[in-house]
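Visitor: mind folding the following:
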Amino acid sequence: MSQLLGRQDCAESLRKDLVDLQAAVVDVFSRTGPVRVPSWKFPDKLSCNLDLVSLLEQYDFVDGEDEYNQHSHIVLLELVIDR
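Guide: Here you go, the predicted structure:
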């Protein structure tokens, strides 16, 4: 499993999953209002206040940066859990 960590196709798949999850969250919020609970990944912030666009830009795949890509992969997985 560790051979997949940091691969571009995995990162792109996680990014798509996050966008889909965020769309579902926004859909629910449009009916119920925001759920004001702390973020799992960023406990100092409310989950409904996370700027997912900014986070996706920050943790994007970078050619030739294996260590950074592995870190980004883990962060993207944690954001899936957070959503």
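
Visitor: alpha carbons only for contacts and neighbour counts from here, please
Guide: Noted.

Visitor: now for the helix ranked longest in the chain, which elements pack on it?
Guide: What stands out as the longest helix in the chain, according to DSSP state H, is helix 8-32. Contacts defined by 3 or more CA pairs under 8 Å, 6 or more residues apart in numbering; DSSP states H and E place helix 8-32 against helix 66-82.

Visitor: please redo it, this time with the cut-off set to 10 Å
Guide: Contact here means 3 or more CA pairs under 10 Å, 6 or more residues apart in numbering; DSSP states H and E; on that basis helix 8-32 packs against helix 52-58, helix 66-82.

Visitor: any idea of the angle the longest one forms with helix 8-32?
Guide: Direction vectors for helix 66-82 and helix 8-32, defined by axes from the mean of the first three to the mean of the last three CA atoms, to 10 degrees, enclose an angle of 30 degrees.

Visitor: buried residues in helix 66-82?
Guide: 68-70, 72-77, 79-80 (16 or more other CA atoms under 10 Å).

Visitor: how about those residues in CSV, adding distance to Gln8?
Guide: Converted to CSV, those look like this (distance: CA to CA, whole Å):
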residue, distance to Gln8
Tyr68, 12
Asn69, 8
Gln70, 10
Ser72, 10
His73, 9
Ile74, 13
Val75, 14
Leu76, 12
Leu77, 14
Leu79, 17
Val80, 17
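
Visitor: now the second one, please; I'll put the structures next to each other:
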Amino acid sequence: MAHLLGRQDCIDSLRRDLIDLQGVVLDVFSKTGPVRFPSWKFPDKLSCNLDLVSLLEEYDYVDGDEEFSQHSHITLVLQELLIDM
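Guide: Below is the predicted model:
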């Protein structure tokens, strides 16, 4: 599995999964209201107030920067955001 680490297709797949899941969560929140708890990843913010679009841009695949792309993948930044949803 290490050969997949930091690959653009893997990160793109995680991004799509996260966007799909956010859609489901927003649908549930439209019926129940948002959950108001501190973010696990960003404890100074409420998880319901995170800007997913800007976070996805910040932790995206970077062509030519293998180390950063691996960091984004290894630390599972995209998946850690799921905890906040």
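
Visitor: quick revisit: and the contacts of the longest helix of structure 1?
Guide: Helix 8-32 of structure 1 is touched from outside by 4-5, 33-35, 48, 52-53, 56, 59-63, 69-70, 72-74, 76-77, 79-83, with contacts defined as CA atoms under 10 Å, 6 or more residues apart in numbering.

Visitor: before we move on, back to that, same list (the helices and strands packed on helix 8-32 of structure 1) but as JSON lines, adding distance to Ser39 of structure 1.
Guide: Shown next, in JSON lines, are the helices and strands packed on helix 8-32 of structure 1 (distance: least, CA to CA, whole Å):
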{"stretch": "helix 52-58", "distance to Ser39 of structure 1": "12"}
{"stretch": "helix 66-82", "distance to Ser39 of structure 1": "6"}
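
Visitor: out of those helices, flag the one nearest Lys41 of structure 1.
Guide: helix 66-82 (6.0 Å; CA to CA).

Visitor: which strands or helices does that closest one pack on?
Guide: So helix 66-82 of structure 1, by 3+ CA pairs under 10 Å, 6+ apart, packs with helix 8-32, helix 52-58.

Visitor: superposed on structure 2, what's the mean shift for the longest helix of structure 1?
Guide: Superposing on structure 2 and averaging over aligned pairs (mean CA distance after the TM-score superposition for structure 1), helix 8-32 of structure 1 comes out at 0.6 Å.

Visitor: quick one: contacts for the equivalent of Tyr59 of structure 2 over in structure 1?
Guide: For Tyr59 of structure 2, the aligned position in structure 1 is occupied by Tyr59, per TM-score structural alignment. By CA under 10 Å, 6+ apart, the contact set of Tyr59 of structure 1 is 11, 15, 68-69, 71-76.

Visitor: rerun at 6 Å
Guide: If you count contacts by CA atoms under 6 Å, 6 or more residues apart in numbering, Tyr59 of structure 1 has them with Ser72.
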